[in-house]
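In: Below: sequence and its predicted model.
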Amino acid sequence: MGMGLDPGAIQAVSAASGVWDEDGCLDSFIRSKLTRSQVQRDSGLIQARHNTLRWNENIKPELQHLAAATPAGTSLVAIQRHVAVTLATWDAVWEEYLHPKWAEKKMRLHGAQEKVLERYFKLEEAAAVESQKRWGTRKQLVVFFANAGIGNRGGWGAKTVLQA
């Protein structure tokens, strides 16, 4: 089994497992992929982003005023303006952000990406164990980090990785 991990691509994983014939030549291989969009969808990140945008509509003017009054640089006037806008919008912003829905959202997302990856690796491990039972060979795992995808475009070719 060969597996490519790309931490820069938000935990995208490519895996390939092979079947060899009696002569030691690669007979066939199976590829599976967990894309970053699958991780985001399955962990609830996309829905959370939509909820955040929808919930922030209640305080959109306050957030726009805060964004416009950021104290860029060290100008005393900019800092005073930022403090004034912060004080003017404080009650409305915190009334919204102290609503329990925000805390519930954070709790739902806590560890969600790790759970998605854990489920994926358990499926891969189960496939490797089943292959080991069927073919009576020991499991071998080759792991590639960074830009080492197992595919046709870039990185290592799946057949090459598994033959190695």
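Out: Arrived safely.
In: contacts and neighbour counts: CA atoms only from here.
Out: Noted.
In: any idea where the strands of this structure begin and end?
Out: Under the criterion DSSP state E, the chain contains strands at 2-6, 12-20, 26-34, 142-145.
In: Dump those to TSV, plus mean neighbour count and distance to residue 93.
Out: Listed next are the strands of the chain as TSV, based on neighbours: other CA atoms under 10 Å; distance: least, CA to CA, whole Å:
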stretch	mean neighbour count	distance to residue 93
strand 2-6	22	38
strand 12-20	20	36
strand 26-34	14	38
strand 142-145	15	42
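In: so which of those strands comes closest to residue 127?
Out: Comparing these against residue 127 with CA to CA, the closest turns out to be strand 12-20 (8.6 Å).
In: Determine the set of other helices and strands touching the single longest helix found in the chain.
Out: The residue-count maximum for a helix in the chain (DSSP state H) belongs to helix 112-135. Using 3 or more CA pairs under 8 Å, 6 or more residues apart in numbering; DSSP states H and E, the elements in contact with helix 112-135 are helix 36-43.
In: The helix it packs on to strand 12-20, inter-axis angle?
Out: 110 degrees (axes from the mean of the first three to the mean of the last three CA atoms, to 10 degrees).
In: In helix 36-43, which residues are buried?
Out: Buried positions in helix 36-43, judged by neighbour count with 16 or more other CA atoms under 10 Å: 39, 40, 42, 43.
In: Next one for the comparison:
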Amino acid sequence: MSIEEEIEPPIVARGVNATAVPVYSTSNNSHHTIAEKDLANTLVATDYKDPPVVNDTEYIVRRLTPTECARLQGFPDWWCSDLGTENPTDEEIKNWQNIFDEYNKAVGKNVKPKSEKQIIKWLKNPHSDSEGYKMWRNGVSLPIVCFVLSGIVYYSQLSVQ
């Protein structure tokens, strides 16, 4: 077994001859489910506050990092690097103010417009873990999209007989 940054090893079998012992999982939010032998409950949205426990307190189900979520969706680790703009121009700041204003109008939010200082701070570091989790939760796996689109292209290029 090797240890790599941001990668956790899976829970491994233990016991005599590496035979897995019965595993029960529970969560504060799984009150509507039954703890079954060797079957883990589905994670629910509120589990990030109190992660599920597997067999008493021996194992705690760890929350995936945004990088791990990206990997599961088929994206490379570097997909989100260098997003920040250290010294945005006045034109960029004005453009983003307009974008935020249009977004608020579109979703019906009646909020105070973002200040120039807020936009500059956001442009320096636009990435946040919470937004990353939201994006991956609503995303589609990139390899699946490529597979489906390549099938559409393939069949659209076949001659009709």
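Out: Thanks, I have the structure now. What you are looking at is a predicted structure, and each value in this text was computed from that prediction instead of being measured.
In: Kindly provide the TM-score of these chains.
Out: The TM-score (TM-score structural alignment, normalised by the length of structure 2) is 0.25; 64 aligned residues with a CA RMSD of 4.7 Å.
In: Among the buried residues of helix 36-43 of structure 1, find me the one that's closest to residue 76 of structure 1.
Out: If you rank the buried residues of helix 36-43 of structure 1 by distance to residue 76 of structure 1 using CA to CA, residue 40 comes first, at 41.9 Å.
In: Isn't that closest one up against residue 113?
Out: Yes: under the criterion of CA atoms under 8 Å, residue 40 of structure 1 makes contact with residue 113 at 7.3 Å.
In: mind listing what's buried in the helix or strand hosting residue 152 of structure 2?
Out: Using DSSP states H and E, residue 152 of structure 2 maps to helix 142-157. By 16+ other CA under 10 Å, helix 142-157 of structure 2 has no buried positions at all.
In: Over to stretch 92-101 of structure 2?
Out: Buried positions in stretch 92-101 of structure 2, judged by neighbour count with 16+ other CA under 10 Å: 93, 96, 97, 101.
In: Would you mind measuring from the first one to residue 124 of structure 2?
Out: It stands for residue 93 of structure 2. Separation of residue 93 of structure 2 from residue 124 of structure 2 (CA to CA, to the nearest Å) stands at 12 Å.
In: Number of residues surrounding residue 70 of structure 2?
Out: Neighbourhood size, residue 70 of structure 2 [other CA atoms under 10 Å]: 23.
In: so how far is residue 31 of structure 1 from residue 163 of structure 1?
Out: As judged by CA to CA, residue 163 of structure 1 and residue 31 of structure 1 stand 14 Å apart.
In: Same question for residue 61 of structure 1.
Out: 49 Å.
In: I figured residue 112 of structure 1 hits residue 40, correct?
Out: No: at 9.0 Å, residue 112 of structure 1 and residue 40 do not qualify as touching, with contact defined as CA under 8 Å.
In: How many residues are close by residue 163 of structure 1?
Out: 12.
In: Let me fix that, I meant to ask about residue 71 of structure 2.
Out: 15.
In: mind checking which helix or strand it is in?
Out: helix 66-72.
In: Sort out which one of the buried residues of stretch 92-101 of structure 2 lies nearest residue 148 of structure 2 for me.
Out: Taking the buried residues of stretch 92-101 of structure 2 together and measuring to residue 148 of structure 2 by CA to CA, the closest member is residue 96, at 34.2 Å.
In: residues near the nearest residue to that closest one once chain neighbours are set aside, how many?
Out: Closest residue to residue 96 of structure 2 in three dimensions, ignoring its sequence neighbours and counting by CA to CA, 6 or more residues apart in numbering: residue 119, at 7.3 Å. Neighbour count for residue 119 of structure 2, taken as other CA under 10 Å: 18.
In: still on that earlier bit, okay if I get the buried residues of stretch 92-101 of structure 2 as CSV plus distance to residue 72 of structure 2?
Out: Below are the buried residues of stretch 92-101 of structure 2 laid out as CSV (distance: CA to CA, whole Å):
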residue, distance to residue 72 of structure 2
93, 34
96, 31
97, 33
101, 34
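In: Many thanks, I have nothing further to ask.
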